[in-house]
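1. Next one to model:
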Amino acid sequence: MKGTLLRELPLSTPMHRLWAGTKLVAVAVISVSLLVWPTWPMVGAIAGLLLVAAVVARVPLRAVPIPPWWLWGLVAFGAAVNAVVSPEAVWLYARGILFAVVLLWATITMAWTTAMADVAPAFATLLAPLRKLGAPVDDWAVSTALLLRALPMLLDDVQVLVAARRLRPRKGTRNGKAQDTFLIDIMAAIVSVAIRRSADMGEAIAVRGGTGSITATRARPGLRDAAATAIVIAVCVAGAVSS
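-> Purely as a prediction, here's the structure:
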């Protein structure tokens, strides 16, 4: 898949300067709104909001992810299957696909405009009231931060492994037929890379003073964060009223 996934774009825009917790709340509000009011007006309102956010964040076109051809084929196959049922089924299928695209768009927009190091402190701050109930908020925040940091590196490593594996010749068997072990080799390589990455990350965390530094608070919300949250809520309310 081409494009930029789960990586911050090196820009300085109003979207980048928002507190990470504000964007987490915005994604949560958008997700709940789509689940409660799964209608075309709501999809249109949120899509318009995300388009404005992308313009404000100055997201370049080359950063937009382009799905591989087989994913387009699966979408077309699903549409063909629903077309056999009824035209209304195709309409519902298209709306479901758009819902998924909008939710992914919101998540990717947050990743484009947020440093991964700021997500864990914001996550811990938002869930701080749960500490009174004995919830392991810091552990949740650390796990989320490590996942967000490791996943982009793992995706890059997988792309390199796939490209290198395709250059290797197929293994032969005793009867002279070619043996394709592509999936087995890739899965084994992914496990090996994941273990190596986790070991390196664990050593880096230990050198920097443990997991406490990951959830250390670095920023707090301000007036612009309140304004951004109000805009998101207003757009979702408008979509709900129009529904």
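
2. switch to C-alpha atoms for all contacts and neighbour counts from now on
-> Fine.

3. Walking through this structure, point out its helices one by one.
-> Under the criterion DSSP state H, the chain contains helices at 14-17, 20-36, 40-56, 69-85, 87-112, 116-126, 137-167, 182-207, 223-242.

4. Relative to Leu6, which of these is closest?
-> Smallest distance to Leu6 across these (Cα to Cα): 5.0 Å, for helix 87-112.

5. Just the buried residues of that closest one, please?
-> Across helix 87-112, burial judged by 16 or more other Cα atoms under 10 Å covers 90, 93, 95, 98-99, 102-103, 105-112.

6. Show me which of the residues you listed is closest to Ala226.
-> Met110 (16.6 Å).

7. I'd guessed that closest one sits against Thr22; true?
-> No - taking contacts as Cα atoms under 8 Å, Met110 lies outside contact range of Thr22: 9.9 Å.

8. need the helices of the chain in TSV with distance to Met1, can you?
-> TSV is the format used below for those (distance: least, Cα to Cα, whole Å):
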stretch	distance to Met1
helix 14-17	24
helix 20-36	23
helix 40-56	20
helix 69-85	9
helix 87-112	14
helix 116-126	21
helix 137-167	9
helix 182-207	17
helix 223-242	30
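
9. Please give the structure of this sequence too, so both can be compared:
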Amino acid sequence: MRGSAHLLGAYRAGRSPVHRAPLGLKAAAVVVLSAVLLTFRSLPLLGAALLLVLGAYAAARLLPEAWRPLKLMWPVLLLLGAFQAWSSGPAAALLVVGNIVSCVAAARLLTLTTPLQELLDGLVALAGPFRFVGADPERFGLTLALMMRSIPFLLGSAQDVRHSAMARGLERNPRALTVPVVIRAVAYAQQTGDALAARGIGEAAGTPKAPEHQHADGRGIIAE
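-> A predicted model of the protein is given here:
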């Protein structure tokens, strides 16, 4: 669906060293890079970080993808940079905008080179130690999986509806832009809920099921 490519991107299959690197190593690199950039704010460090991230993209043979977030973020970055330049000077504006771009690009490379299921398994494993406080890592992973599927669908729906409204000359009509998206979102949520219920996911533990009876002729099952 159009518009389904979101900020962090979708997995791109490959056999590069970046693709084959363990998830833990890539995640640690993103965390360390972000922490260093946000702690030691300097232009030389920012330049080195950008070169490092671009080098990683080149090693993964995904260099064109490095600039994709800018297409989505440029209005926010422009406003933020203008405010920082006005309040703190051009150097501060360059640091703030550059740090954001570097961190987002690094996180995007992680998702581009790691299959979604591997990412979810890693997050579930990370949440494992919280079992002792009543957390459910599997449910946490399911929630993340649903979120990762829903966001591209909703973005794609919004863009499809906008294109359809533009084709009919209704791009300035709020109802034409919002009502179809809401209807699609509700339908998607109902379908997802039905699919989960059919697999017995989300039912409270110990909830008694309705007694079932079968017709004498064997046609179907009736639940009282």
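
10. Spatially nearest residue to the counterpart of Arg12 of structure 2 in structure 1 (excluding sequence neighbours)?
-> Alignment note: Arg12 of structure 2 maps to Leu9 in structure 1; criterion TM-score structural alignment. Distances taken as Cα to Cα, 6 or more residues apart in numbering place Trp112 nearest to Leu9 of structure 1, at 5.2 Å, with adjacent residues excluded.

11. these two touch, right, the one you found and Gly3?
-> No - the pair Trp112 of structure 1 and Gly3 fails to qualify as a contact (Cα under 8 Å) at a distance of 11.2 Å.

12. tell me the contacts of the closest residue to Ala89 of structure 1 other than its chain neighbours?
-> Nearest non-adjacent residue to Ala89 of structure 1, counting by Cα to Cα, 6+ apart: Asn82, 5.4 Å away. The neighbours of Asn82 of structure 1, taking Cα atoms under 8 Å, 6 or more residues apart in numbering as the test, are Ala89, Val90, Tyr93.

13. My guess is the second one contacts Ala83. True?
-> So that's Val90 of structure 1. Yes - counting by Cα under 8 Å, Ala83 is a contact partner of Val90 of structure 1 at 5.6 Å.

14. What is the burial count for Asn173 of structure 2?
-> Here the count is done by other Cα atoms under 10 Å, and Asn173 of structure 2 has 11 residues near it.

15. how near is the closest residue in space to Ser102 of structure 2 that isn't next to it in sequence to Val101 of structure 2?
-> The spatially closest residue to Ser102 of structure 2, leaving aside those adjacent along the chain, is Leu50, at 6.0 Å (Cα to Cα, 6+ apart). Counting by Cα to Cα, to the nearest Å, the separation of Leu50 of structure 2 from Val101 of structure 2 is 9 Å.

16. Kindly report the same for Phe132 of structure 2.
-> According to Cα to Cα, Phe132 of structure 2 stands 37 Å off from Val101 of structure 2.

17. Pull out the buried residues from stretch 12-24 of structure 1.
-> Going by neighbour count (16+ other Cα under 10 Å), the buried part of stretch 12-24 of structure 1 is Met15, His16, Leu18, Trp19, Ala20, Gly21, Thr22, Lys23, Leu24.

18. wait, stretch 50-61 of structure 1
-> For stretch 50-61 of structure 1, a neighbour-count test (16+ other Cα under 10 Å) marks Leu50, Leu51, Ala53, Ala54, Ala57, Arg58, Val59 as buried.

19. what two of the residues you listed have the greatest distance between them?
-> Greatest spatial distance among those (Cα to Cα): Leu50 and Arg58, at 12.1 Å.

20. What's the average distance for stretch 21-36 of structure 1 when superposed on structure 2?
-> Compared with structure 2 after fitting, stretch 21-36 of structure 1 deviates on average by 2.7 Å (mean Cα distance after the TM-score superposition for structure 1).

21. My guess is Leu110 of structure 2 contacts Lys26. True?
-> Yes - the criterion here is Cα under 8 Å, and Leu110 of structure 2 meets it with Lys26 at 6.4 Å.

22. what sits against the nearest residue to Pro67 of structure 1 once chain neighbours are set aside?
-> Excluding its sequence neighbours, the residue lying closest to Pro67 of structure 1 (Cα to Cα, 6+ apart) is Met1, at 5.3 Å. Going by Cα under 8 Å, 6+ apart, Met1 of structure 1 touches Pro65, Ile66, Pro67, Pro68.

23. What does the first one correspond to in structure 2?
-> Think Pro65 of structure 1. When structure 2 is aligned by TM-score structural alignment, Pro65 of structure 1 is paired with Arg68.
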